[in-house]
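*Asks:* quick one, structure for this:
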Amino acid sequence: MAGAAATSQLLTATVVLAGAGVAGLVLFRRLGFGSVLGLLAVGMVIGPHGLGVLAGGEELRHVSEIGVVLLLYAIGLEMEPETLARLRRAVFGLGALQVAVTTAALAAVATLLGLDPRAAFVVAAGFALSSTAICVQLMEERGELYSERGRKAFAILLFQDLAVVPLLAVVPLLAGSGPELTADFGQRLGTTLLALALVLLAGRHLLPVLLDLTARERNMEAFTGIALLSAVLAAWVMDLAGLSTSLGAFLMGLLLSRTRYHHQLEAEIAPFKGILLGLFFIAVGMSIDVARILRDLSVLLPLLLLVVVKTGVIFALARAFGCGRADALGMGLLLAQGGEFAFVLFGTALAHGILGETLYGRAVLLISLSMMATPLLVRLGDRIAARLEPPRPPRPVEARIAELDGHVVICGFGRVGGTVGLMFDALGIPYVAIDQDPVRVEAMRREGHNILYGNATDPRILAAAGTGRAGLVLVTLDNPATAERVVTAVHNFFRDVPVIARARDLAVRERLLQAGAHEAVPEAVELAITLCSYALRHVGVSEAEVTELAGHLRERAFAILRSATATSRPSEATARAGAREPAAAS
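*Replies:* Below you'll find the predicted structure:
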């Protein structure tokens, strides 16, 4: 009977968490506030201080912290060691200064407000740290994690994780346990080095072998288990050593980023990461006592001081490290909250008698409130940044085209033309596109592309695209008749500019060459040759043989065409059918 009741409670809690979580995500995303604020709000509503539907927020937070572990593990998988090496100045320079200066500034404010110096230091150190879970999730949602600002913010978060050990070690010293701590220093150092060595050994040697074994046997269930085990194992080892669990997971992900399985590892843990991270945000929201805040609004004063002081420090340091005003302000407001590690630090200080029960409760409430305020602060930062550095109006397309010389003119910017444009963008090759789809033209212009609306068979449109100064005209239209007219127009009015055209088949290719194209690529032939080349490589044929055979196939196909066209010409019906096809860009 007791087992059935427990099962019923578990199912009820699952339904409430899942239903309320989805509702919060949909509503707040639609309102433009993002998922983090939505999940925090859900926790406030369903928690013991809201409707009281669920209790046990503290236990839920401890369990769901595995989501934070998986989040850092995924970031490690995406970040190569070389990238981390390039961040060392930001990690050990900007990150170290942020923790030190913010701690000093907040400690000074707390002392002036009447706190004991020891308690002031612990509270300041805890609030100098930020929430990795909230900051990284917000940066991922906004697409900023791998921007310059995102990398520097992540570097600060990474150093904050490194600062966990010394901060925990300082608490017993402040409590008067210095001699014991000094005597135990060697053991703690040895434990730390051993934990790092175990993570390194597992990530470099043991886990890659296990991943190879399960992948060869196509045992995807075991592969998923190893993906989760690798993240949780690193966190567990680091936790036993008194280090940051998130740091351990990040290091493990970084080690496995060199394996060929890193994309699949990330895919395997993604569902678990999303669910557990969502539960973590809900659990944080459940700890916020709204009624208490409304009874005593003075608790909001420390929140205001925290945001102002921490944002000011980070803004000044980020500016010193080369960030613009908008980026520096954005980083400051993003990192302004207290972090999840502060819960641990304040709990340790409470156990050693440095913090009293009342101060501990207010500090924990302030952490939760600051987390809740972060999405709103980030949106505020966006508005202020727009005033600090208003975006420059884009230069007219015509002005940009007038400065081009030796560029490529792409006639048709659909699937084929757009793909060619992407390749040109990657290589830095300037081009101007011409297309007759107004929606596509408007969308591409908003993204900064040089694209004109018009009919590419019109010499005036070709002239507006700078065809007379172009180094090449590329015709990607899939309508044979329209493509032929474009080639003819270029040949008649811009005879010195070479033309390469897309052809549907060999017959169309011949017509385009006769119209003046320097080369025409038949889709059917090239697709067949490409498919054949991939198949030959797959069965072990050398690259040289594949290339030679592809050349022979092209020569043979063109020879067949020349032989066929020497004895017959395309029927008038075929020509009329081609002329009737609607113009299309592809």
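*Asks:* going forward, measure contacts and count neighbours with C-alpha atoms only.
*Replies:* Fine.
*Asks:* surely Val521 is in a strand?
*Replies:* Yes: counting by DSSP: H, G, I helix; E, B strand; the rest coil, Val521 is found in a strand.
*Asks:* and it, how far is that from Glu510?
*Replies:* For Val521, the distance to Glu510 under the criterion CA to CA, to the nearest Å works out to 10 Å.
*Asks:* so how far is Val123 from Ser130?
*Replies:* From Ser130 across to Val123, the span is 13 Å (CA to CA).
*Asks:* residues contacting Thr14?
*Replies:* Contacts here follow CA atoms under 8 Å, 6 or more residues apart in numbering; on that basis Thr14 touches nothing.
*Asks:* sec struct for it, please.
*Replies:* Following three-state DSSP, we place Thr14 in the helix state.
*Asks:* quick check, central residue of the chain?
*Replies:* Compute the mean C-alpha point of the chain, and by CA atoms, centre = their mean the closest residue is Glu140, 4.5 Å away.
*Asks:* which positions within the helix or strand where that residue lies qualify as buried?
*Replies:* Taking DSSP states H and E as the definition, one finds Glu140 inside helix 132-142. Within helix 132-142, the residues that count as buried by 16 or more other CA atoms under 10 Å are 132-139.
*Asks:* what about the helices in the stretch 451-586 of the chain?
*Replies:* Counting by DSSP state H, counting those that start in this stretch, one finds helices in the stretch 451-586 of the chain at the ranges 459-464, 480-493, 506-515, 523-538, 543-567, 572-580.
*Asks:* relative to helix 506-515, how tilted is the last one?
*Replies:* What that stands for is helix 572-580. Per axes from the mean of the first three to the mean of the last three CA atoms, to 10 degrees, the angle that helix 572-580 makes with helix 506-515 is 80 degrees.
*Asks:* try the longest one
*Replies:* Inter-element angle recorded for helix 543-567 and helix 506-515: 80 degrees (by the same axes, to 10 degrees).
*Asks:* in JSON lines: the helices of the stretch 451-586 of the chain, plus distance to Leu200 and mean neighbour count.
*Replies:* Putting the helices of the stretch 451-586 of the chain into JSON lines (distance: least, CA to CA, whole Å; neighbours: other CA atoms under 10 Å) gives the following:
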{"stretch": "helix 459-464", "distance to Leu200": "60", "mean neighbour count": "18"}
{"stretch": "helix 480-493", "distance to Leu200": "60", "mean neighbour count": "22"}
{"stretch": "helix 506-515", "distance to Leu200": "59", "mean neighbour count": "20"}
{"stretch": "helix 523-538", "distance to Leu200": "36", "mean neighbour count": "14"}
{"stretch": "helix 543-567", "distance to Leu200": "39", "mean neighbour count": "13"}
{"stretch": "helix 572-580", "distance to Leu200": "65", "mean neighbour count": "12"}
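*Asks:* for the comparison step, fold the sequence that follows:
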Amino acid sequence: MSAAAESGISIIQVVSLLGAAVVAVPLFKRLGLGSVLGYLAAGLAIGPFGLGLFSDGHTILHVAELGVVIFLFVIGLEMKPSHLWHLRKQIFGLGSMQVVVAAILLTIVGMLFGFSWQISFIAASGFVLTSTAIVMSVLGERGEIDSPGGQKIVSILLFEDLLIVPLLAIVAFLSPHHTESSQPVWQSIGIALGCVAVLVAAGRWLLNPLFRLLARSQAREVMTAAALLVVLGAGVLMEKGGLSMAMGAFLAGVMLSESHFRHQLEADVEPFRGLLLGLFFLAVGMSLDLNVVARNWPLIVSSVLALMAAKAVCIYLVARLAKSNHEEALERAVLMAQGGEFAFVLFTAATLQGVISDTNTANMTAIVVLSMVLTPLFMILHGKLPKKAAAEREADKIDERHAILQVGFGRFGQIVYYILNAAGYSITIIDKDEKTVAGMNKYGVKTYFGDASRPELLRTAGIEKAAVLVVAIDDPEQILQIVEFAREANPNIKIVARAYDRIHTFKLFQADADEIVRETFDSGIRAGKRALEMLGLPHETAEKAGDLFFRMDRNGMHKMAVLYNPELESFANQAMLEEGLRQDRLIAEAVQALLRGEEEIDESV
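*Replies:* Predicted coordinates:
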């Protein structure tokens, strides 16, 4: 008998799991229904109430929860401790507000259905814990995890994970078997904090030396094993301390976010993350007990709709109180209105403690699973609703200010960024293209959305204390506005500005930009050098000729800029035209002298 069979899962079942995912997920994505709904439908199809290839979806669910654990480890790798510190108000402010208000409201809903306050509270507490797997999967597919809205959602999810300890303590307190000999709440919290301290200490003083040592062995499989060891070890430590495995994995990721091995670790665990997360959604689909739904369908269906509606209303109101606009608040309400995977842990503990009955647990589990199944459908319906003329998106809140401020992150700005980043400099980046901002944040480059031609945004970004400003957008008028304001707000700042053409260069010169870079000048010089080579000049000579032209043309631009008059058309300014013709003649004479081999060349223009 094979090892798989001995563990209760046959090879046929493994093949069916993979086959269901391979067939369903691409089909559902092709239909525009999303991968999450594809996994859920596939799980339902092969589960106990479909083809019956599996008799117990909950067993697989416990294994598949490792996908959520690894997912949060990867998220942690993207969050440096300093960034997490910036989110503290959102985690404990916004998170606590949403959780407390939702728990009270959902408890009232349960009592209106005729249940005792104890049962209603347990059901509400489980439903308050949003599905990290579903929400993070949707945000990941959209590339919105690092967006301001995405960061608010991540903050709320982190706070919900922190609630596991107090909720389990409350369950123990509500238990009819509760005695004074039970472990005190303060002791539970102390153990949890002790485990967090151990993990933080290991992250600061143990993990980096460990991975440095393993890297020297040059055994890729050992690095992968070590990465999984860190993820699962941190998860087990937190679980033993009464917290969730997901929280432990997240903290381990945060501890390694500034490590030189961050990208290697992410690459090592990525295949496991995707596979196990898919398996998690398959298991959720399998664990939907249709017998329970059939026996109690009026209660379950009405409870699902009532709880999701109440939670969505609560999330919307809290988001609006926190100054989110209507669209962002509604989007968050639809995305987070379901119960989560940690509800299963809470319901199991409540059953074992005698707080709720087995029947209550079955009904609550069905309600949570059904809410998770319905969420992707509601997201699709929300996406198809007619929208108001989209209000202009508000600029992102800039919470990291660096000595270098860069405006614009297109094809020009990216080159500037990567040179500065390679040299070890930190940069605050602003761009007003939403796709660029979302894409670069997904790629790992922190980018803020906003229109930098607005003075208040530049002030928020720290223009008054910045040392260098790089203006790399492609709108000539806005470049000029930004340079003029920057010089006024910070007379000592050094400004590197992108110029569209010669006239734009003259305007930027008058606006007192320190360095003006014509966007096609350098590439044009390179093209000219290659053309000279093709005409038979030696490579070295062509390079010298191009470099000479580069220096003389740049020097001459200053003299023309002094003569530039914005009130005159380009070809109506006789003095500037004459200076331009004089420079052309002098540059031609100098280049030809170089080609003749003359040693002394006058570069003055």
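*Asks:* tell me how the two chains score on TM-score.
*Replies:* TM-score for the superposed pair, counting by TM-score structural alignment, normalised by the length of the first structure: 0.71. Supporting figures: 461 aligned residues with a CA RMSD of 3.7 Å.
*Asks:* before we move on, back to that, how much space separates the residue nearest to the centre of the first structure from Pro81 of the first structure?
*Replies:* If you measure Glu140 of the first structure against Pro81 of the first structure using CA to CA, the figure is 20 Å.
*Asks:* what's the helix or strand Ala225 of the second structure falls within packed up against?
*Replies:* Per DSSP H and E, Ala225 of the second structure falls inside helix 220-240. Contact partners of helix 220-240 of the second structure among helices and strands, from 3 or more CA pairs under 8 Å, 6 or more residues apart in numbering; DSSP states H and E: helix 57-77, helix 185-205, helix 207-217, helix 245-255, helix 262-286.
*Asks:* now with 6 Å?
*Replies:* Secondary structure elements in contact with helix 220-240 of the second structure, counted by 3 or more CA pairs under 6 Å, 6 or more residues apart in numbering; DSSP states H and E, are helix 245-255.
*Asks:* can you give the distance of stretch 217-227 of the first structure from its chain's centre?
*Replies:* In terms of CA atoms, centre = their mean, to the nearest Å, the centre of stretch 217-227 of the first structure is found 26 Å from the chain centre.
*Asks:* mind listing what the residue nearest to Gly24 of the first structure when sequence neighbours are not counted touches?
*Replies:* Across the structure, with CA to CA, 6 or more residues apart in numbering as the measure, the residue nearest Gly24 of the first structure apart from its sequence neighbours is Gly38 (4.8 Å). Contact criterion CA atoms under 6 Å, 6 or more residues apart in numbering gives 24-25, 28 as the residues in contact with Gly38 of the first structure.
*Asks:* which members of the residues you listed occur in helices, if any?
*Replies:* Among the contacts of Gly38 of the first structure, DSSP state H puts 24-25, 28 in helices.
*Asks:* of those, which is the nearest to Glu526 of the first structure?
*Replies:* For Glu526 of the first structure, the closest of these turns out to be Leu25, at 47.4 Å, with distances computed as CA to CA.
*Asks:* isn't the closest one up against Ser35?
*Replies:* Yes: the pair Leu25 of the first structure and Ser35 passes the contact test of CA atoms under 6 Å, sitting 5.2 Å apart.
*Asks:* which one's more surrounded, these two?
*Replies:* Per other CA atoms under 10 Å, whichever of Leu25 of the first structure and Ser35 has more neighbours is Ser35, with 24 against 21.
*Asks:* give me the distance between the more buried one and Ala41 of the first structure.
*Replies:* From Ser35 of the first structure across to Ala41 of the first structure, the span is 10 Å (CA to CA).
*Asks:* can I assume Leu469 of the second structure sits in a strand?
*Replies:* Yes: under the criterion used here (three-state DSSP), Leu469 of the second structure sits inside a strand.
*Asks:* quick one, what contacts it?
*Replies:* Contacts for Leu469 of the second structure (CA under 6 Å, 6+ apart) come out as 404-406, 495.
*Asks:* strands - which of the residues you listed land there?
*Replies:* Judged by DSSP state E, the contacts of Leu469 of the second structure include 404-406, 495 as members of strands.
*Asks:* in TSV, list the residues you listed along with neighbour count and distance to Leu106 of the second structure.
*Replies:* Output for those, formatted as TSV (neighbours: other CA atoms under 10 Å; distance: CA to CA, whole Å):
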residue	neighbour count	distance to Leu106 of the second structure
Ile404	21	48
Leu405	23	46
Gln406	27	46
Ile495	21	55
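*Asks:* quick check, nearest of these to Met379 of the second structure?
*Replies:* Distance from Met379 of the second structure was checked for each of those by CA to CA. The minimum falls on Gln406, at 35.5 Å.
*Asks:* OK, contacts around the closest one?
*Replies:* Counting by CA under 6 Å, 6+ apart, the residues that Gln406 of the second structure touches are 429, 469-471.
*Asks:* the first structure: which residue goes with that one?
*Replies:* Using TM-score structural alignment, Gln406 of the second structure lacks an equivalent in the first structure.
*Asks:* any idea how far Ala422 of the second structure is from Gln406 of the second structure?
*Replies:* Computed with CA to CA, the distance linking Gln406 of the second structure and Ala422 of the second structure is 15 Å.
*Asks:* same question, Lys435 of the second structure
*Replies:* Counting by CA to CA, the gap from Lys435 of the second structure to Ala422 of the second structure is 24 Å.
*Asks:* settle it for me: which of these two has more neighbours?
*Replies:* More neighbours surround Lys435 than the other of Lys435 of the second structure and Ala422, with 12 against 9 (other CA under 10 Å).
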